[in-house]
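> 3D, please:
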Amino acid sequence: MDSAVEPGDIECLRAEITGEVFVPGDVGYDDLTDLIVHTGHPAVIIRVRSNDDVARGIAFAVTHGLEISTRSGGHSNAGFSTNVGGMVLDLAHLNSIEVVDESRRLVRLGAGAKWDQVAAALEPYGLAFTSGDTTSVAVGGLLVGGGVGWLARKYGLAMDSLVAAEVVTADGCVLPAGAEANPDLFWAIRGGGGNFGVVTSFTVVAQPVPRVFFGQISFAPDETAKVLRGWAAYMESAPEELTATAMCWPTFGEATPPLALMVCYAGDDEAAARSAIDPIRKLGTVVDDQVRLMPYGHVLQPASALPKGWRPYVRNRLTPALTGDLVTTVLAEQANLKNLYVEIRSIGGALSRVPEDATAFAHRSTQAMIMGVLLGSPEGNEPLMPAYEAFWSALAPSMSGAYSGFLSNVRPADIDAVYPERVYRRLAALKREYDPGNIFHLNVNVVPAGAEQG
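Purely as a prediction, here's the structure:
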């Protein structure tokens, strides 16, 4: 146990908390320390059951000088959902899902609700909204970061559905956030991540999307460049109901694998879906076609188990134009790294209809996100970092910004890419107001205005 926390302190904490408190050596502690990729060893884990639990946990952490990790689903690529020697506020019990107004499609979600649970709960109502990729991703982290999901081109980011939230701030206050209540805080939590407090519940407007056409279309490997360029050109004018992602798998020194295009058509009109998807099928030689009609919740996949010792190195950048030349550059640079997985997500559409100053996510002209993932262990990838950096340097002239959710190592350059200067300045001023001590710093961090000078 961390030396700053005595057994008597833990007993007092347990007496104040309605949830469960775990410390090293407790039954169940080991099940809560590690994430999908990252390993932690916190001094204290609190599985909170209320806003009051969150507030008491924050106060305890401040008193004892413990770093705070907020965990909703534990999918943080950068490992922010756990730590060593600090406190984890685990929101898993805050997993309620309630349709509060069916006529207005208003849904209240607890921050710990998993996306497969949300999809299953909304399916009887014929509702859905942009979610994470996997079943075990939770609501909290995705909604405060943005949420680039399978309905993004039709309905925007997940956070664009948000109309209200509850936030427990650094001083333990529980604040509503919305267009009328604390609108600056509401602006900040939509894209500013967990910098301003622990967001415990969200009210969203869901969309009438009971079923979708979804699946993978694979193309002959020797046609990858031609198909990708054609796909990029087509998505400029494709119906907004169609969201698509290109998955360029690494060779690992073997034969080039097929190019995989994942497609999702938001709706169950077969003729309209075929009209939207067929132009992609005609781009090259299709070797596999798994597209079929399904409930929206079925597009979510379980998180893949990683080989022992692997810790993928993840980075992304956004581009306002996915051109043929950019595709050519991506493929040429990927060829220099046999274990580099490249994913290109076509976005645009509804994303661009939100004013750039409406939320702390300001990259509204984005047409695509390019993600590069070095697969393997940190030790194995260390010699490859110069080539990995060369990959991003080659793309840099065409990039504009980054998404906070797919970054495994957050560097100053990444923070600059996530938050344009004017956005950062506004966030820093709000950080000074809501978290002047920067106790919520395990995130894509914004430093309180003035703190740089001490």
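
> Please count neighbours and contacts with C-alpha atoms only from this point.
OK.

> in stretch 245-264, what's buried?
245-251, 256-264 (16 or more other CA atoms under 10 Å).

> now the other sequence, so there's something to compare against:
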Amino acid sequence: MRIEELREQVAGRVIAPAEDGWDAARLFHSGIGEPALIVRAASVADVAAAVRWASAEGVAVAVRGGGHSAWGTVAGGLTIDLGELTDIEIDGTLVRVGGGATWGAVAGTLSEAGLGVSSGDTASVGVGGLTLGGGIGWMVRAWGLAADQLTGVQLVTAAGDVVEVSAASHPELFWALRGGGGNFGVVTRFDYRAHELPAVVFGELSLQGDARPVLRALRDTLRGAPRELTVTYADVPAMDPSAPAGATITACWIGDDVDAARAALGPVLALSGVEVNDLGVRPYPDILLEMPEFDPNQPMPGFIGGNTLLTDADDDVLDALATFRESNPASVLFLRSLGGAYGDVPDDATAFSPRGATWFAMAGAFDLPGTTTEQRAAVEDEWARIEARGGGVYGNFTQAVDGSVVAKMYSPETSARLAKVKREWDPGNVFSRNHNVAPA
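As a prediction, this is how the structure comes out:
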């Protein structure tokens, strides 16, 4: 590789293996990478130069925003680190966000202006990965996905050109970027339409006893609940002091009306074994989680399971999810309510197409030392039966780095349409370190 030629074209730092700073540069939030080269871009021009170089050299490109993606662990290729591109500008309700920004910074800046964008759960998650993959967040029932709040982007293409993309300019590419992942270029700026958000009512309910009546009541309650309310259900084993074992419901209500939030949750609060731990008014940035960074000395175990988007969370599938958790002591069960504004969007309006889903469900057992092949296969079979009840996989919640998950993420019609967009904007598949869509 002609690395010196790249150094001449980039104002930011180009770091190769064994050079000073290499170990720090290849360490990202979710792991340790082994790329062939890392560019810490100082500007959009640096990104464009790095992409042109990679295309000419035949080197695959991986883009790092918040660094939560498992794709950083795939060896080889050029990693473009957007960590310096973090500007946040507010113009009325239009918000322009640098491609390397994280949601904690965005939420904090918007909160000062009384605004918000639905942005996932975790402060350190990157704006780019979450949005390009769809972006299920705390306001999904009121405002839809993060991608639904997107009005335009600045994109560096595989040819190294910088283009402005919106519904009025390159509409098919704009369609693909909302759910099609990082297949089409490097987004160096995201433009969102924000919403008024003075505060939220946020809190946690603890649960005791059989999960099944709680899950059914939660489902029934959300069917008619105001769109201001979004909830999650989680049941986790004892892992560390910050994640105590047990089942909980976490609720987020847009606004500061605690009584309205309680009223919306009334049928669930009336159940035996449900107790309110905390339900009060908070600034939106305060509810975003702070996830610990990767610790090389304590790597997380593997995960046997997956996620699915449920159109109908009927009693049978809720029972199956509860049984999965019970039959696998070292396992996690997680559900989030959808519907509302999420479902208002037609399936073909964005690349994130399963808009009939009313719940997102994830379940998995930890692949601990001593787990046998037979035990692993039994868990995989149990999950496969549950996944078959859903209508697609949410790519942002999978750590798979093989191509098998892509077929589960998109319908055949969406896949064909994405492949045509890919052929136009990245025919050489320069951007392949992602849930990859091959050019048609």
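
> coming back round to it: what's the most distant pair in the buried residues of stretch 245-264 of structure 1?
Between any two of the buried residues of stretch 245-264 of structure 1, the greatest separation by CA to CA is 26.1 Å, found for Thr251 and Cys264.

> Quick check: of the buried residues of stretch 245-264 of structure 1, which lies closest to Gln301 of structure 1?
Distances from Gln301 of structure 1 to the buried residues of stretch 245-264 of structure 1, taken by CA to CA, are shortest for Met262, at 12.8 Å.

> That closest one maps to what in structure 2?
Mapped onto structure 2 by TM-score structural alignment, Met262 of structure 1 lines up with Thr250.

> show me the contacts for its match.
202-205, 231-233 (CA atoms under 8 Å, 6 or more residues apart in numbering).

> quick check, it in a helix?
No. Applying DSSP: H, G, I helix; E, B strand; the rest coil, one finds Thr250 of structure 2 to be strand, outside a helix.

> I'd like the contacts of Thr250 of structure 2 laid out as TSV, including secondary structure and distance to Gly185 of structure 2.
Shown next, in TSV, are the contacts of Thr250 of structure 2 (DSSP: H, G, I helix; E, B strand; the rest coil; distance: CA to CA, whole Å):
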residue	secondary structure	distance to Gly185 of structure 2
Phe202	strand	37
Gly203	strand	39
Glu204	strand	39
Leu205	strand	42
Val231	strand	34
Thr232	strand	33
Tyr233	strand	35
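
> Quick one: residues contacting Met112 of structure 1.
In this structure residue 112 of structure 1 is Gly, not Met. Neighbour list for Gly112 of structure 1: 72-73, 91-96, 138-140, 200 [criterion: CA under 8 Å, 6+ apart].

> Farthest pair within these?
Of all pairs drawn from the contacts of Gly112 of structure 1, the widest gap by CA to CA lies between Gly73 and Ser96 and measures 14.0 Å.

> Between the two, which has more neighbouring residues?
Ranked by neighbour count (other CA atoms under 10 Å), Gly73 of structure 1 and Ser96 place Gly73 first, with 25 against 16.

> Quick check: the aligned residue for that one in structure 2?
Gly73 of structure 1 maps onto Gly66 in structure 2, by TM-score structural alignment.

> list the contacts for the closest residue to its match other than its chain neighbours?
Of all residues not flanking Gly66 of structure 2 in the chain, Gly126 sits nearest, at 3.7 Å (CA to CA, 6 or more residues apart in numbering). Contact partners of Gly126 of structure 2, counting by CA under 8 Å, 6+ apart, are 65-68, 100-103.

> Quick one: the strands in the stretch 51-200 of structure 1, in order.
68-71, 87-90, 97-101, 106-110, 162-168, 174-178, 198-205 (DSSP state E, counting those that start in this stretch).

> Save these as CSV, and put in distance to Asp26 of structure 1 and mean neighbour count too.
Below are these laid out as CSV (distance: least, CA to CA, whole Å; neighbours: other CA atoms under 10 Å):
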stretch, distance to Asp26 of structure 1, mean neighbour count
strand 68-71, 19, 25
strand 87-90, 15, 28
strand 97-101, 30, 16
strand 106-110, 27, 22
strand 162-168, 27, 21
strand 174-178, 30, 19
strand 198-205, 25, 24
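
> do you know which of those strands lies nearest Ile439 of structure 1?
The nearest among the strands of the stretch 51-200 of structure 1, by CA to CA, is strand 68-71 at 6.9 Å.

> average distance between that closest one and structure 2?
Compared with structure 2 after fitting, strand 68-71 of structure 1 deviates on average by 0.9 Å (mean CA distance after the TM-score superposition for structure 1).

> For that strand, name the packing helices and strands.
Using 3 or more CA pairs under 8 Å, 6 or more residues apart in numbering; DSSP states H and E as the contact test, the elements touching strand 68-71 of structure 1 are strand 87-90.

> ok, back up a step: give me the distance between the match of Met262 of structure 1 and Asp316 of structure 2.
According to CA to CA, to the nearest Å, Thr250 of structure 2 and Asp316 of structure 2 sit 23 Å apart.

> secondary structure class for the equivalent of Pro226 of structure 2 over in structure 1?
Using TM-score structural alignment, the equivalent of Pro226 of structure 2 in structure 1 is Pro239. State at Pro239 of structure 1, reduced to three classes by three-state DSSP: coil.

> Sticking with the residue nearest to Pro239 of structure 1 when sequence neighbours are not counted, tell me its helix or strand.
Using CA to CA, 6+ apart and skipping the chain neighbours, the partner closest in space to Pro239 of structure 1 is Ala276 (6.4 Å). When elements are assigned from DSSP states H and E, Ala276 of structure 1 belongs to helix 270-281.

> Please compute how far the following helix or strand past that helix lies from its chain's middle.
Past helix 270-281 of structure 1, further along toward the C-terminus, the next helix or strand under DSSP H and E is strand 286-289. Centroid separation for strand 286-289 of structure 1 versus its chain: 29 Å, with CA atoms, centre = their mean, to the nearest Å.

> Have a look at how far, on average, strand 286-289 of structure 1 is from structure 2.
Averaged out, strand 286-289 of structure 1 is 3.4 Å away (mean CA distance after the TM-score superposition for structure 1).

> Can you list the helices and strands that the following helix or strand past that strand packs against?
Tracing the chain past strand 286-289 of structure 1, the next element assigned as helix or strand by DSSP H and E is strand 292-295. Counting contacts by 3+ CA pairs under 8 Å, 6+ apart, strand 292-295 of structure 1 is packed against strand 211-219.
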